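Undergrad: okay, structure incoming, though there's no sequence with it:
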């Protein structure tokens, strides 16, 4: 027999609020897999951050060094000697690429293909080449180590059709200490800039348009420098010892 009290109890059991209460009472037990997933994600993020910090520390220990070491020869800090060495290099460039002799500005990119730091300076070299791709006003010279084998030199020329790829020569007496680096000279081989693209792990500059603005000033007939930007540390590789013979 169903009494009024029984009917009220059944109605209460069927009420939406009652059902919600039942659902809420069992939800903590069903949320355990979600908690485990959140914990796992947190652990993975922590491991990733720790690995990134360790990788940055390792990178700094392996790659960060002065552009010119403290015990480097004094010639590497002399604007006059650097300018003389670059002038000798430009004579060789004009002899090998006579069609480039009329360029108003010469940019020399110090390049060691085995250096892991090339990527951090790529944006600077790309900005210069993209702004003056033809080479009529600005010729872009890639200076490779004297130890670079002929086959790799030919490959570099093939991959850089808008650049003049040369090997360094001891006869130039150019005091090279590190790469990547940059030299900018006017048409009469007057030195405007020599040194690093930038300093720090990312080769950063306070003015990212520094080099393009410098070249534009030289093209306009203005004087600039000489400026040696060598006092700082960043991602650099020591310039290969020229006494090591190329290996084919």
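TA: Cool, got the structure. None of the values given here were measured: they were computed from a predicted structure. Numbers count the residues shown, from 1 in each chain.

Undergrad: use CA for all of it now, contacts and neighbours both
TA: Will do.

Undergrad: spatially nearest residue to residue 89, not counting backbone neighbours?
TA: Sequence neighbours aside, residue 172 is the residue nearest to residue 89 in space, at 5.9 Å (criterion: CA to CA, 6 or more residues apart in numbering).

Undergrad: can I assume residue 197 is in contact with residue 181?
TA: Yes. Between residue 197 and residue 181 there is a contact under CA atoms under 8 Å: 5.8 Å.

Undergrad: also this one, for the comparison:
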């Protein structure tokens, strides 16, 4: 009887160990898929023209943001500075992503919320941006820059805004790029 009890005990301990290891493997797989992934990745931006956040008449910029994204840190200071500078030149700004302001940095908290249009349901991620010209035509969709950090020298969008303010056309609404992006929730 003692030998049978010992065998059952070993079997139960073995099953518990296998269950524990399987749970540990699943938890690692889930954590890695959710948090430990490469954020700098290839992305395909393509957006059909939709009405801008405000009535046409001025250049408009939509910041697409996802709070908690590791990619945000390299863009926050530039985003504040760039938004402030171009607001003084008449550019209108809005934000998309979560509708609440919790977790949003500086200037984004003050911008009007504009939900991503249903036509853009496959938006590749954030931080990214959409820009319309003064006539209300979509001029640019894509990331701020090609990496995890953005400044005046590495910005994709600063030349676009300057060109639009000078009255010249821009049309970059489809592009393959590599950028630091997080999925939108």
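TA: Yep, it's here. It should be emphasised that the depicted structure is a prediction, and the values quoted were computed from it without experimental measurement.

Undergrad: and the TM-score between these chains?
TA: After superposition, the two chains reach a TM-score (TM-score structural alignment, normalised by the length of structure 2) of 0.64; 151 aligned residues with a CA RMSD of 3.4 Å.

Undergrad: residue boundaries of the strands in structure 1?
TA: 64-66, 105-110, 138-144, 164-167, 178-179, 181-186, 191-195, 227-229, 233-235, 237-238 (DSSP state E).

Undergrad: to residue 55 of structure 1, which of those lies closest?
TA: Nearest to residue 55 of structure 1, of all these, is strand 64-66, at 13.2 Å by CA to CA.

Undergrad: what helices or strands is the closest one leaning on?
TA: Applying 3 or more CA pairs under 8 Å, 6 or more residues apart in numbering; DSSP states H and E, we find strand 64-66 of structure 1 packed against strand 233-235.

Undergrad: change it to 10 Å
TA: strand 233-235, strand 237-238 (3 or more CA pairs under 10 Å, 6 or more residues apart in numbering; DSSP states H and E).

Undergrad: ok, back up a step: mind putting the strands of structure 1 in a markdown table, mean neighbour count included?
TA: Listed next are the strands of structure 1 as a markdown table, based on neighbours: other CA atoms under 10 Å:
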| stretch | mean neighbour count |
| --- | --- |
| strand 64-66 | 20 |
| strand 105-110 | 24 |
| strand 138-144 | 23 |
| strand 164-167 | 20 |
| strand 178-179 | 26 |
| strand 181-186 | 24 |
| strand 191-195 | 23 |
| strand 227-229 | 17 |
| strand 233-235 | 23 |
| strand 237-238 | 20 |
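
Undergrad: ok, back up a step: of all the helices and strands packed on strand 64-66 of structure 1, which one comes closest to residue 113 of structure 1?
TA: Per CA to CA, nearest to residue 113 of structure 1 of these: strand 237-238, 10.3 Å.

Undergrad: what's the closest one aligned against in structure 2?
TA: Aligned using TM-score structural alignment, strand 237-238 of structure 1 spans residues 182-183 in structure 2.

Undergrad: which helix in structure 1 has the most residues?
TA: helix 32-63 (DSSP state H).

Undergrad: how distant is that helix from the center of its chain?
TA: On the basis of CA atoms, centre = their mean, to the nearest Å, helix 32-63 of structure 1 sits 25 Å off its chain's mean C-alpha point.

Undergrad: how about stretch 131-145 of structure 2?
TA: In this view, stretch 131-145 of structure 2 has its centroid 16 Å away from the chain centroid, taken as CA atoms, centre = their mean.

Undergrad: which bit of structure 1 covers that stretch?
TA: The aligned range for stretch 131-145 of structure 2 in structure 1 is 184-198, by TM-score structural alignment.

Undergrad: now do residue 181 of structure 1 against residue 9 of structure 1, distance only.
TA: Counting by CA to CA, to the nearest Å, the gap from residue 181 of structure 1 to residue 9 of structure 1 is 86 Å.

Undergrad: I meant residue 126 of structure 1, not that one.
TA: Using CA to CA, residue 126 of structure 1 is found at 80 Å from residue 9 of structure 1.

Undergrad: and the helices in structure 2?
TA: 2-34, 76-87, 157-165.

Undergrad: residue contacts, the spatially most central residue of structure 2?
TA: Nearest residue to the geometric centre of structure 2 (CA atoms, centre = their mean): residue 126, 0.8 Å. Residue 126 of structure 2 is in contact with 63-67, 69, 71-72, 96-97, 142-144, 179-184, counting by CA atoms under 10 Å, 6 or more residues apart in numbering.

Undergrad: can we see that at 7 Å?
TA: 64, 65, 66, 181, 182, 183, 184 (CA atoms under 7 Å, 6 or more residues apart in numbering).

Undergrad: for the residues you listed, give me CSV that also has distance to residue 107 of structure 2.
TA: Compiled in CSV, the contacts of residue 126 of structure 2 are given as follows (distance: CA to CA, whole Å):
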residue, distance to residue 107 of structure 2
64, 13
65, 12
66, 14
181, 20
182, 20
183, 22
184, 20
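
Undergrad: if you map the residues you listed onto structure 1, which are still there?
TA: When you map those onto structure 1 and apply both residues aligned by TM-score structural alignment, their matches' CA atoms under 7 Å, the shared contacts are 64, 65, 66, 181, 182, 183, 184.

Undergrad: wait, doesn't the last one sit right on residue 64?
TA: No. Between residue 184 of structure 2 and residue 64 there is no contact, the gap being 8.9 Å when judged by CA atoms under 7 Å.

Undergrad: before I go, just wanted to say thanks for your time.
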